[in-house]
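Engineer: Quick one, what's the 3D model for this:
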Amino acid sequence: MSVYLFVVPPLTGHVNPAVGVAARLAGRGHRVAWVCPDPALVRRLAGPGAEVFGCAGPVPGAGGVVRPADLRGAEALKFLWEGYLLPLAEAMAPGVRAAAEAFRPDVVVADQQAFAGALVAERLRLPWATSATTSAEFSGAYDGLPKVAEWLRLRLTELRSRVGDPSGTADPRSSPHLLLIFSTPELVGPQAPLAPHIHYVGPSLAGRPAGPGFPWERLDRGRAKVLVTLGTANADAGDRFLAECLTALRERADRVQAVIADPGGALTVPADDKDVLALPSVPQLALMERMDAVVCHAGHNTVCEALWHGVPLLVAPIRDDQPVVAGQVVDAGAGVRLRFGRVRAERLGAALDTVLTDPAHRAAAARIRTAFRAAGGARAAAARLERLAAEAR
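Structural biologist: Prediction:
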């Protein structure tokens, strides 16, 4: 039996891929625990019996710094790091160290954006693996931007001097022991890095309860079905986009039925509407196998869940890693990209028609689906972690 400590930020899209891996390890008799500033989130996703060590750190939606909605490009990246990722790491570090000393893991599994996990493991001389829940940084996102890359390096060096081992050299976003990337080169693209410690395991899609209340009986088998979702962290930015989607979809109601995730209640749709099902939350993973296209923000999890089912995408990135992931989708031929802030119903509808009718997009999505399923997912990731623990003994 080995002991694994998962260190994750309080972000659904970063916890979900680790849930399936942790479940695999636990099912094989290993001990698993978590460290997160939001223990309730981990228990909601991993199960009420999950062993979670709490720690300090900003939790989205619970106050703190609010990101201006119009930030883009380098300014958005700077805000993400200075306003969230670096403060998160400093706040988490004492709790991560206390958890490691109490739980005594053989291996620390650190999310690529939970820098504290990697830095504390390095300081305690513990082997650590990176859980790369987005592949954006592995597709040459900073190539040709040396000033940005150097700025990031300096910020991490400063962070290490405060919470890690000042003599350490490893990038906390990318373990030199084991880097688990929840994608494959077929999506990441030709710049996907290759090395003996890098393993592309594809999506880790743990079974999720669909939850009560979704009106499955209202799905129309006679029409193409389209899911519209902007993920769990973009309700503040999506009202206009959802309204344009609604207009475009209603214009195609003779042949398309829509399911729209509308957590902020931006849309006015009758509860018994036969053409549009607009709900505060939807069982996204369970819905994917019934969808013909997905309209989304290019969040890594949503993109991978769609492509796991061979569903082509219409992507409208908002911020952070989303423009890079959107580029991966388009370069792979599995979808069409729109400008989130400027899209109108006419352009959106035309792009949706293309995604639904052009067989090339569906063929590309099917090719990625094949690669994803061959990669092994949570099973492959768990096996790699077992090997790392065995090598560390």
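
Engineer: rest of the way, CA atoms for contacts and neighbours
Structural biologist: Fine.

Engineer: Now do stretch 169-182: everything it contacts.
Structural biologist: 17, 111-113, 115, 118-119, 127-135, 156, 197-204, 377, 381, 384-385, 388 (C-alpha atoms under 8 Å, 6 or more residues apart in numbering).

Engineer: Show me how to select, in PyMOL, the buried members of these.
Structural biologist: In PyMOL syntax, the buried subset of those is picked out as below (16 or more other C-alpha atoms under 10 Å):
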select buried, resi 17+111+112+113+115+118+119+127+128+129+130+131+132+133+134+135+156+198+199+200+201+202+203+204+377+381+384+385+388
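
Engineer: In strands only, show me the contacts of stretch 169-182.
Structural biologist: Among the contacts of stretch 169-182, the members falling in strands are 111, 128-132, 198-200 (criterion: DSSP state E).

Engineer: from the residues you listed, which is closest to residue 43?
Structural biologist: Nearest to residue 43 among those, counting by C-alpha to C-alpha, is residue 111 at 17.0 Å.

Engineer: what residues are up against the closest residue to that closest one other than its chain neighbours?
Structural biologist: Nearest-residue entry for residue 111: residue 131, 4.6 Å, with adjacent residues in sequence omitted and distances by C-alpha to C-alpha, 6 or more residues apart in numbering. With contacts defined as C-alpha under 8 Å, 6+ apart, the neighbours of residue 131 are 18, 109-112, 179-182.

Engineer: can you list the residues you listed in JSON lines and add distance to residue 269?
Structural biologist: Formatted as JSON lines, the contacts of residue 131 follow (distance: C-alpha to C-alpha, whole Å):
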{"residue": "18", "distance to residue 269": "36"}
{"residue": "109", "distance to residue 269": "43"}
{"residue": "110", "distance to residue 269": "42"}
{"residue": "111", "distance to residue 269": "38"}
{"residue": "112", "distance to residue 269": "39"}
{"residue": "179", "distance to residue 269": "45"}
{"residue": "180", "distance to residue 269": "42"}
{"residue": "181", "distance to residue 269": "39"}
{"residue": "182", "distance to residue 269": "36"}
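
Engineer: Please check those residues and keep the buried ones.
Structural biologist: 18, 109-112, 179-182.

Engineer: Tell me the one of those residues nearest residue 360?
Structural biologist: Residue 360 has its nearest neighbour among those in residue 182, at 24.5 Å by C-alpha to C-alpha.

Engineer: Would you do the same for the sequence below? I want to compare the two.
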Amino acid sequence: MSRFLLVVPPLAGHVNPAAGIAAELAARGHQVAWTGTETMLRPLLGPDARVFGTGNRMFRAMGGHGLASLRSLWEGFVVPYARFTLKPLDAVVREFRPDALLVDQHTPAGALVAHRYGLPWATLAPGAMELGRPYRHLPRVEAWTAGLLAGLWERAGLPAGEFTDPRLSPHLVLATSGRALLGELPPLPQLAAVGPVLTARAADPAFPWERLAAGRRTVLVTMGTMSDTVGADFLHRTVGALARLGGDGVQAVVAASRGALPAALPDSVTVVDRAPVLELLSTGRLDAVLCHGGMNTVVESLAHGVPVLAAPIRNDQPFVAQRVVEAGAGLRVPFARASPPVIAERLRRVLDEPSHRAAAESIGRQLLSGGGALTAADRMEALVAP
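Structural biologist: From the prediction side, this is the model:
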């Protein structure tokens, strides 16, 4: 049996699909370990996961829109996290002695250390943006990103002549999405679009299931990890929209910190810090999802035939939201300026018009055909096969 090391950011949208792949590898008898900020990984992975901690580092909420959000992502998270984890990750590899690594696109230190030790590594691509060249018409932006990656390569002490983009493994790229949401991409022979990874997650005994009244349609509102700072105003407007829909038999679960919401909430709104998204979806409790257009949330929703109202904030979210609209599996609203009446009107349409659910079910079948965790584990095993 083989040893696999997973290197992912300590963020739910990145950890959850990786955890499903890890569980499948472990079920096949392989040894699996994680590395990263243990205090943030442990609540997502549970007590039994083997985690090599790399120390604690504070993360600030990602801000801005457009190019400002790109700068926030790279300068506020990707690059400093790579610098912070590079040295401890090297020690982890020497201690655990993995046969291969699974490295998220936003944790390039894993690719750097894999290259240093000549280990095969697979890229985990939970989003769409890093798979193509979304800024190909902005050469200065591409040059800036390339410079940041080259700086990390140099910091790791790797030969300049061997430079490989740490976001794209030459061996294997696992995208936890599908062509229906990825659109046209440059040729990438090593790409395997495996679709959503829907391995069961630990139940949340604290979730207030008794608050969900039978016979009422239910909407999940989730704007993604680290979005509270930029999302508070939108959440306030969303609560106003939900108040308008409460009389129409619509109830909502809002996954957000209580401080990001108005002091007074309609009785139809239930607030939780973290929602058991897969459990809500798999038990058929959701009729629509209002989200930021994050790929993980969207693919999980569509895989269960649940339509989406997207309010994209940054990065690949506008692209994903547009793919949802074009496929007829939902609608979108402008994150920065949609008023409560507009949000309510779009939500009502997503809930009332059967074409959205039909399209969501159709795309869901396409996404599920990728094979999910089973196919991903097959490809990881092939990576270390003699």
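
Engineer: Just tell me what the residue nearest to residue 111 of the first structure corresponds to in the second structure.
Structural biologist: Correspondence of residue 131 of the first structure to the second structure, assessed by TM-score structural alignment: residue 124.

Engineer: what's the distance between that match and residue 110 of the second structure?
Structural biologist: Separation of residue 124 of the second structure from residue 110 of the second structure (C-alpha to C-alpha, to the nearest Å) stands at 11 Å.

Engineer: what sits in contact with each of the two?
Structural biologist: When contacts are counted by C-alpha under 8 Å, 6+ apart, residue 124 of the second structure and residue 110 are jointly contacted by residue 103.

Engineer: Just the element for the counterpart of residue 151 of the second structure in the first structure, please.
Structural biologist: The alignment partner of residue 151 of the second structure in the first structure, by TM-score structural alignment, is residue 158. Per DSSP states H and E, residue 158 of the first structure falls inside helix 146-163.

Engineer: need the next SSE after that helix, C-terminal direction.
Structural biologist: Per DSSP H and E, helix 146-163 of the first structure leads on to strand 178-181 as the next helix or strand towards the C-terminus.

Engineer: Run through the neighbouring helices and strands of the following helix or strand past that next one.
Structural biologist: Using DSSP H and E, the helix or strand that follows strand 178-181 of the first structure in sequence is helix 185-188. Here helix 185-188 of the first structure touches helix 322-331, helix 359-375, going by 3 or more C-alpha pairs under 8 Å, 6 or more residues apart in numbering; DSSP states H and E.

Engineer: so the first one corresponds to what in the second structure?
Structural biologist: Meaning helix 322-331 of the first structure. Across the second structure, the stretch matching helix 322-331 of the first structure (TM-score structural alignment) is residues 317-326.

Engineer: need the helices for the stretch 251-386 of the second structure, in chain order.
Structural biologist: Taking DSSP state H, counting those that start in this stretch, the helices of the stretch 251-386 of the second structure run over residues 277-282, 295-303, 317-327, 340-352, 354-368, 372-384.

Engineer: Tell me which of these sits most buried.
Structural biologist: With neighbours taken as mean count of other C-alpha atoms under 10 Å, these reach their highest mean count in helix 295-303, at a mean of 26.

Engineer: mean shift of it relative to the first structure?
Structural biologist: In the superposition with the first structure, the average deviation recorded for helix 295-303 of the second structure is 1.5 Å (mean C-alpha distance after the TM-score superposition for the first structure).

Engineer: now the angle between helix 354-368 and that helix, please.
Structural biologist: Taking axes from the mean of the first three to the mean of the last three C-alpha atoms, to 10 degrees, helix 295-303 of the second structure and helix 354-368 form an angle of 110 degrees between their directions.

Engineer: For helix 295-303 of the second structure, give the aligned segment of the first structure as residue numbers.
Structural biologist: Using TM-score structural alignment, helix 295-303 of the second structure lines up with residues 300-308 of the first structure.

Engineer: contacts for that stretch?
Structural biologist: With C-alpha under 8 Å, 6+ apart as the test, stretch 300-308 of the first structure has contacts from 13, 133-135, 183, 203, 205, 231, 285, 288, 294, 296, 312-313, 322, 325, 365-366, 368-370, 372-373.

Engineer: can you rerun that using 6 Å?
Structural biologist: With contacts defined as C-alpha atoms under 6 Å, 6 or more residues apart in numbering, stretch 300-308 of the first structure is touched by 134, 365, 369.

Engineer: and the gap between the match of residue 131 of the first structure and residue 271 of the second structure?
Structural biologist: Taking C-alpha to C-alpha, one finds residue 124 of the second structure at 31 Å from residue 271 of the second structure.

Engineer: Looking at the first structure, name the residue matched to residue 65 of the second structure.
Structural biologist: Residue 65 of the second structure maps onto residue 72 in the first structure, by TM-score structural alignment.

Engineer: With residue 127 of the first structure as the reference, measure out to the residue lying closest to its match once chain neighbours are set aside.
Structural biologist: Leaving aside its sequence neighbours, residue 72 of the first structure sits nearest to residue 319 (C-alpha to C-alpha, 6+ apart; 6.6 Å). Distance, residue 319 of the first structure to residue 127 of the first structure, using C-alpha to C-alpha: 32 Å.
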